[in-house]
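Undergrad: Okay, sequence plus prediction incoming.
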Amino acid sequence: MPQEHRLGTYLRDRRERVDPAALGLGGTRRRTPGLRREEVAQRAHISTTWYTWLEQGRGGAPSGDVLERIAHALMLTDAEREHLFLLGLGRPPEARYREPAGITPRLQRVLDALEPCPAIMRTAIWDVVAWNRAATVMLIDYGSLPPERRNILRYLFLDARARDVQYDWLSVARYVVGAFRLDAARAGAGKAVEALVDELCRASPEFNTLWHEHDVGSHGEGIKHIRHPELGPLSFEYSAFAVDGRPDLSLVLYNPVDPADVERIAARLRKGR
């Protein structure tokens, strides 16, 4: 089946699955399920003729803006919207950042099951929204911080404790700023980034300098060295994972490099119970 016909078939299928009553359109007799083509076109602010052509596979390549409006008109989920763009343009839609709504109990149980390895959930602008006990003991007690301070960049640049535990704070800071810049851009988090960057540029000359160097990098994996106040030098291999169905979140896992440190950390966690 040609690509344009796959797009048309998908549009027609999604249109027929929409409940008109959910949109206040259930008052008239309908011979077919779902919305009428003219109703989708009206909601998407495009002509009925062109929308009909799209369903018939002869409307030409739609723009990203048109697909965005059609996705809204059909009330598509994030996964359905992505599929629509892949069919229509051969690429996923532009990222759109949304404020995180927290995590589910299931995701928290995943974090807890990873102990004794520290693990956190962070957003695209590096707000930490969940963590396990190992992260509290080995990294920082995020629960002791007010929600607006649970941000990795705020901690790194504005909290003296971050400098105490790093062996080469400046190198770590430069790396974090570059990785943060890339993550935030991927997520389309422009407005949220502006507010955070403005705050940090005013409060930290070091951040201001590093931000205006415009370096970028990836935080997918690497080695983290810290000086723990009780256990001394520790090294962790860290890996960042996307959370399926939650494009606003990443899971970051810190796995001790030395197997002996696993038991040392586990013993420290048992001590804190």
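TA: Now that the structure is in, tell me what you want to look at.

Undergrad: use CA for all of it now, contacts and neighbours both
TA: Fine.

Undergrad: Where do the helices of the chain begin and end?
TA: Per DSSP state H, the chain carries helices over the ranges 3-17, 37-44, 48-56, 64-73, 78-89, 105-113, 133-138, 152-158, 160-165, 169-186, 190-203, 205-211, 259-271.

Undergrad: What lies in contact with the fourth one?
TA: Contacts to helix 64-73, defined as C-alpha atoms under 8 Å, 6 or more residues apart in numbering, come from residues 40-41, 43-46, 81, 84-85, 88-89, 93.

Undergrad: Out of these, grab the one that's most surrounded.
TA: residue 84 (25 neighbours; other C-alpha atoms under 10 Å).

Undergrad: Pretty sure it sits against residue 8.
TA: No - with contact defined as C-alpha atoms under 8 Å, residue 84 does not reach residue 8; the gap is 10.0 Å.

Undergrad: Residue 238 is in contact with residue 255, correct?
TA: Yes - using C-alpha under 8 Å, residue 255 makes contact with residue 238 at a distance of 6.1 Å.

Undergrad: One more to weigh against that first structure:
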Amino acid sequence: MTTTQRRRPELAAFLRGRRARVTPADVGMPPGFRRRTPGLRREEVAQLSGVGVTWYTWLEQGRPINASAQVLDAVARTLRLDPPEREHLYRLAEVPFEPDPERMTQTVGPEVQGIIDALDPMPAVVYNSRYDVLATNPAYRDLFTVPQARGLAVPNVLWTLFTVSEETCPLVHRERELPVMVATLRSHYGRHVGEPAWEGFVRRLSAASPYFAELWASGEVIQPGRRVKTFRHEAVGEVRLNSQSLSVDGMPECRIVVYTPEDDMSRARIALLRQHREPLWPPTEEGVHEIIRMWQTENPAS
């Protein structure tokens, strides 16, 4: 049995079940007489959705008919489907699903914030697919706070990296890392072509940074993945970190990015930042090596 043959009965059962739970009163219709079930009739769903009765009947019967995204959205509104149910309808009908662009996540709940806070002293951040910064932990702010970017009203890591001067940019090897980030951005952009928020962001950043405009015009696409990145900090010097992305249930197109030290020197310098979080002071090279010796004494097996 093909995938389509398996999905069509599921689609039929799903539509019947959701139709049965919507009453005429829910959609502003009189109850009528001799109604055998509390839910809507097929012809009522078709009328409210602006589709033909025969077409909707065939859809609910699981027949192999084509459905567009616009028609499925109309049916979803009539049946009062929530976002997960709407996505399920699309999957069963074998129509490419695109999340509502207006529902793009811009905040995180206390549970996710608690998770990344608990990762301290490892830097952690929550990004959406546009690299908007949704949440950070203290270690991330220790390492990646850029004084030159404090006056920017754009909480977006790409905006920061492309608009601050190269001397103050926390990312070492910009010529290697920034193209990867832009290619990752473009891989997500495909879902949002034409959306004002995305088009405006790309347009404004292109105007602010010729280098971004050049990379964007290249058209390169890549998926996010594990990388070793080198960052610099005025207080402790260079730090080499592994970056690992983790998806978050219930937050489409969002990920937690966690940075773990690549070597002993980087681990010691991250510890030094935490120890001297308030205030941050530039240590001597001798002081850094002392921290390393202390850390190795306390962690002999590492």
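TA: Yep, that arrived. Please read these numbers as outputs of a predicted model, since none were measured by experiment.

Undergrad: Got a TM-score for the pair?
TA: Remark: TM-score between the superposed chains equals 0.87 [TM-score structural alignment, normalised by the length of structure 1]; 271 aligned residues with a C-alpha RMSD of 2.7 Å.

Undergrad: Pull the most distant pair out of the contacts of helix 64-73 of structure 1.
TA: Between any two of the contacts of helix 64-73 of structure 1, the greatest separation by C-alpha to C-alpha is 21.1 Å, found for 43 and 89.

Undergrad: Can you report how many residues lie near the residue mapped onto residue 274 of structure 2 from structure 1?
TA: Residue pairing (TM-score structural alignment): residue 274 of structure 2 is matched to residue 269 of structure 1. Residue 269 of structure 1 sits with 17 neighbouring residues when counted by other C-alpha under 10 Å.

Undergrad: Next, the contact list for residue 269 of structure 1, please.
TA: Applying C-alpha under 8 Å, 6+ apart, the residues near residue 269 of structure 1 are 116, 133-134, 137.

Undergrad: what do you get if the cut-off is 6 Å, keeping everything else the same?
TA: Residues near residue 269 of structure 1 by C-alpha atoms under 6 Å, 6 or more residues apart in numbering: none.

Undergrad: roughly how far apart are it and residue 116 of structure 1?
TA: Look at residue 269 of structure 1 and residue 116 of structure 1: by C-alpha to C-alpha, to the nearest Å, they are 8 Å apart.

Undergrad: Check residue 33 of structure 1 too.
TA: 53 Å.

Undergrad: neighbour count winner among these two?
TA: Using other C-alpha under 10 Å, the more surrounded residue of residue 33 of structure 1 and residue 116 is residue 116, with 25 against 12.

Undergrad: want to throw the helices of structure 1 into CSV with distance to residue 226 of structure 1?
TA: Shown next, in CSV, are the helices of structure 1 (distance: least, C-alpha to C-alpha, whole Å):
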stretch, distance to residue 226 of structure 1
helix 3-17, 52
helix 37-44, 53
helix 48-56, 57
helix 64-73, 45
helix 78-89, 39
helix 105-113, 21
helix 133-138, 9
helix 152-158, 13
helix 160-165, 5
helix 169-186, 10
helix 190-203, 23
helix 205-211, 20
helix 259-271, 13
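
Undergrad: Give me whichever of the ones you listed is most buried.
TA: Highest mean neighbour count among those (mean count of other C-alpha atoms under 10 Å): helix 133-138, with a mean of 21.

Undergrad: So which bit of structure 2 is that one matched to?
TA: Going by TM-score structural alignment: helix 133-138 of structure 1 matches residues 138-143.

Undergrad: post-alignment, the matching stretch versus structure 1, mean distance?
TA: Overlaying structure 1 shows stretch 138-143 of structure 2 at a mean distance of 0.7 Å from the equivalent residues (mean C-alpha distance after the TM-score superposition for structure 1).

Undergrad: what comes into contact with that stretch?
TA: Residues contacting stretch 138-143 of structure 2 (C-alpha under 6 Å, 6+ apart): 120-121, 123-124.

Undergrad: Among those, which one sits closest to residue 298 of structure 2?
TA: Among the contacts of stretch 138-143 of structure 2, and counting by C-alpha to C-alpha, the member closest to residue 298 of structure 2 is residue 121, at 16.1 Å.

Undergrad: What does the closest one correspond to in structure 1?
TA: Using TM-score structural alignment, the partner of residue 121 of structure 2 in structure 1 is residue 116.

Undergrad: Looking at structure 1, name the residue matched to residue 223 of structure 2.
TA: By TM-score structural alignment, residue 223 of structure 2 lines up with residue 218.

Undergrad: what's the matching residue for residue 86 of structure 2 over in structure 1?
TA: In structure 1, residue 86 of structure 2 lands on residue 81 (TM-score structural alignment).

Undergrad: State the distance from its match to residue 92 of structure 1.
TA: Taking C-alpha to C-alpha, one finds residue 81 of structure 1 at 9 Å from residue 92 of structure 1.

Undergrad: just to revisit the earlier point, got a list of what the match of residue 86 of structure 2 touches?
TA: residue 71.

Undergrad: Please tell me how far it sits from residue 18 of structure 1.
TA: The value you get for residue 81 of structure 1 to residue 18 of structure 1, if C-alpha to C-alpha is used, is 14 Å.

Undergrad: do residue 206 of structure 1 as well
TA: 52 Å.

Undergrad: Once you drop chain neighbours, what's closest to the residue nearest the centre of structure 2?
TA: Taking C-alpha atoms, centre = their mean, the centroid of structure 2 lies closest to residue 254, which sits 1.9 Å from it. Excluding its sequence neighbours, the residue lying closest to residue 254 of structure 2 (C-alpha to C-alpha, 6 or more residues apart in numbering) is residue 128, at 4.1 Å.

Undergrad: What's the residue nearest to the centre of structure 2 aligned with over in structure 1?
TA: Looking across to structure 1 (by TM-score structural alignment), residue 254 of structure 2 lines up with residue 249.

Undergrad: my guess is residue 120 of structure 1 contacts residue 254, does it?
TA: No - contact criterion C-alpha atoms under 6 Å: residue 120 of structure 1 and residue 254 do not qualify, at 8.9 Å.

Undergrad: which of those two has more neighbours?
TA: residue 254 (26 against 23).

Undergrad: that older thread, for the match of residue 121 of structure 2, which residues are in contact?
TA: Per C-alpha under 6 Å, 6+ apart, neighbours of residue 116 of structure 1: 134, 266.

Undergrad: Kindly provide the distance from it to residue 194 of structure 1.
TA: Taking C-alpha to C-alpha, one finds residue 116 of structure 1 at 36 Å from residue 194 of structure 1.

Undergrad: cool, and residue 119 of structure 1?
TA: For residue 119 of structure 1, the distance to residue 194 of structure 1 - C-alpha to C-alpha - is 27 Å.

Undergrad: same question, residue 13 of structure 1
TA: In terms of C-alpha to C-alpha, residue 13 of structure 1 sits 40 Å off from residue 194 of structure 1.
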